[in-house]
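[1] fold the following and give me the result.
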Amino acid sequence: MNSTRKRRIALSVLGVAMLAGSSPAFALSAETDGARASTKKTEGYKYIRVYDTKGDSNSVYGLYHRQASPSTERALHNKSGSGTHATSGTGSKILDQKACVSLDFRPDRCSGKVSNP
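    You can find the predicted model right below:
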């Protein structure tokens, strides 16, 4: 095996080891057709963002609970249209979230609930 090939293999192994050892800064999202509600680990799950992901005339909203008042369901509405998002104010940790689309004359379409660790 020549030295160039050995070097490539060593760098590949090192790269994989670095990726495996890093802790990802990920977000937890609840999604349905047209809406996404998301929180981020890097922000301590203290903010929720509600994205309108579909070019239709329906507004979207997120439903969530905070650690300081776990029995109170809160809502964050985004009525700004496709490609936009609304962000909540800060507070205690968000325990769970789900995304919903407001549908006229029909029940709203909501995702399942996603719980934060």
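[2] CA atoms for contacts and neighbours, from now on please.
    OK.
[3] contact partners for the closest residue to His85 other than its chain neighbours?
    Ranked by Cα to Cα, 6 or more residues apart in numbering and with sequence neighbours excluded, the top spatial neighbour of His85 is Tyr51, at 4.2 Å. Tyr51 is in contact with 35-37, 60, 78, 82-86, counting by Cα atoms under 8 Å, 6 or more residues apart in numbering.
[4] quick one more, to check against the first:
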Amino acid sequence: MSRLKVVAGAVIAAVLIMPTSSAIALSAKGGGVTATSPWNSDSGVISVYDGSADGDPGKAEYYRQASPDTKRTLWNHSGSGTRVVSGDGSRIIKFQACDENNAAPDDCSGWVAP
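    Got it, this is the predicted structure:
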């Protein structure tokens, strides 16, 4: 009986240290720009990848749980083939990716909610 208690205790301990939920990343693509959240399994972080060689910056527009009425913008001015990552904060509740077009409307994805 004591062996059963040891095995049961080990199983319970393993379950307690495992994450209770896994954050599944969603991506949105606008033009050649891709925004992804959660980034690196952190629901308070978003990334912007510029895959467009048009010379224009890319951005992610997003809202956080702690301030749902405040639209935030994460810019990627680093050029084609680069990624920028936001600072950590409250959970991102919706976002879109946009490829900026000077003197023309931006190419934006629809809004997605992770």
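[5] re the thing from before, structure 2: which residue goes with the residue nearest to His85 of structure 1?
    Alignment note (TM-score structural alignment): Tyr51 of structure 1 maps to Tyr49 of structure 2.
[6] isn't there a strand covering its match?
    Yes: assessed with DSSP: H, G, I helix; E, B strand; the rest coil, Tyr49 of structure 2 lies in a strand.
[7] quick check: it vs Gly30 of structure 2, distance?
    11 Å (Cα to Cα, to the nearest Å).
[8] which residues in structure 2 does stretch 97-113 of structure 1 align to?
    Matched against structure 2 by TM-score structural alignment, stretch 97-113 of structure 1 falls on residues 95-111.
[9] show the buried residues in the contacts of Tyr51 of structure 1.
    35-37, 60, 78, 82, 85-86 (16 or more other Cα atoms under 10 Å).
[10] how about those residues, which pair is most distant?
    Farthest pair in these (Cα to Cα) is Ala37 and Ser82. Separation: 14.0 Å.
[11] any idea what sits nearest the equivalent of Lys59 of structure 2 over in structure 1, other than its immediate chain neighbours?
    By TM-score structural alignment, Lys59 of structure 2 lines up with Tyr61 in structure 1. Counting by Cα to Cα, 6+ apart, His77 is the residue found nearest to Tyr61 of structure 1 once chain neighbours are left out, at 4.2 Å.
[12] what sits against the equivalent of that neighbour over in structure 2?
    Alignment note (TM-score structural alignment): His77 of structure 1 maps to Trp75 of structure 2. Counting by Cα under 8 Å, 6+ apart, Trp75 of structure 2 touches 48, 57-60, 84.
[13] hmm, back to that, need the buried ones among the contacts of Tyr51 of structure 1 in JSON lines with secondary structure and distance to Lys6 of structure 1, can you?
    JSON lines is the format used below for those (DSSP: H, G, I helix; E, B strand; the rest coil; distance: Cα to Cα, whole Å):
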{"residue": "Ala35", "secondary structure": "strand", "distance to Lys6 of structure 1": "48"}
{"residue": "Arg36", "secondary structure": "strand", "distance to Lys6 of structure 1": "46"}
{"residue": "Ala37", "secondary structure": "strand", "distance to Lys6 of structure 1": "46"}
{"residue": "Val60", "secondary structure": "strand", "distance to Lys6 of structure 1": "54"}
{"residue": "Asn78", "secondary structure": "strand", "distance to Lys6 of structure 1": "54"}
{"residue": "Ser82", "secondary structure": "coil", "distance to Lys6 of structure 1": "50"}
{"residue": "His85", "secondary structure": "strand", "distance to Lys6 of structure 1": "48"}
{"residue": "Ala86", "secondary structure": "strand", "distance to Lys6 of structure 1": "51"}
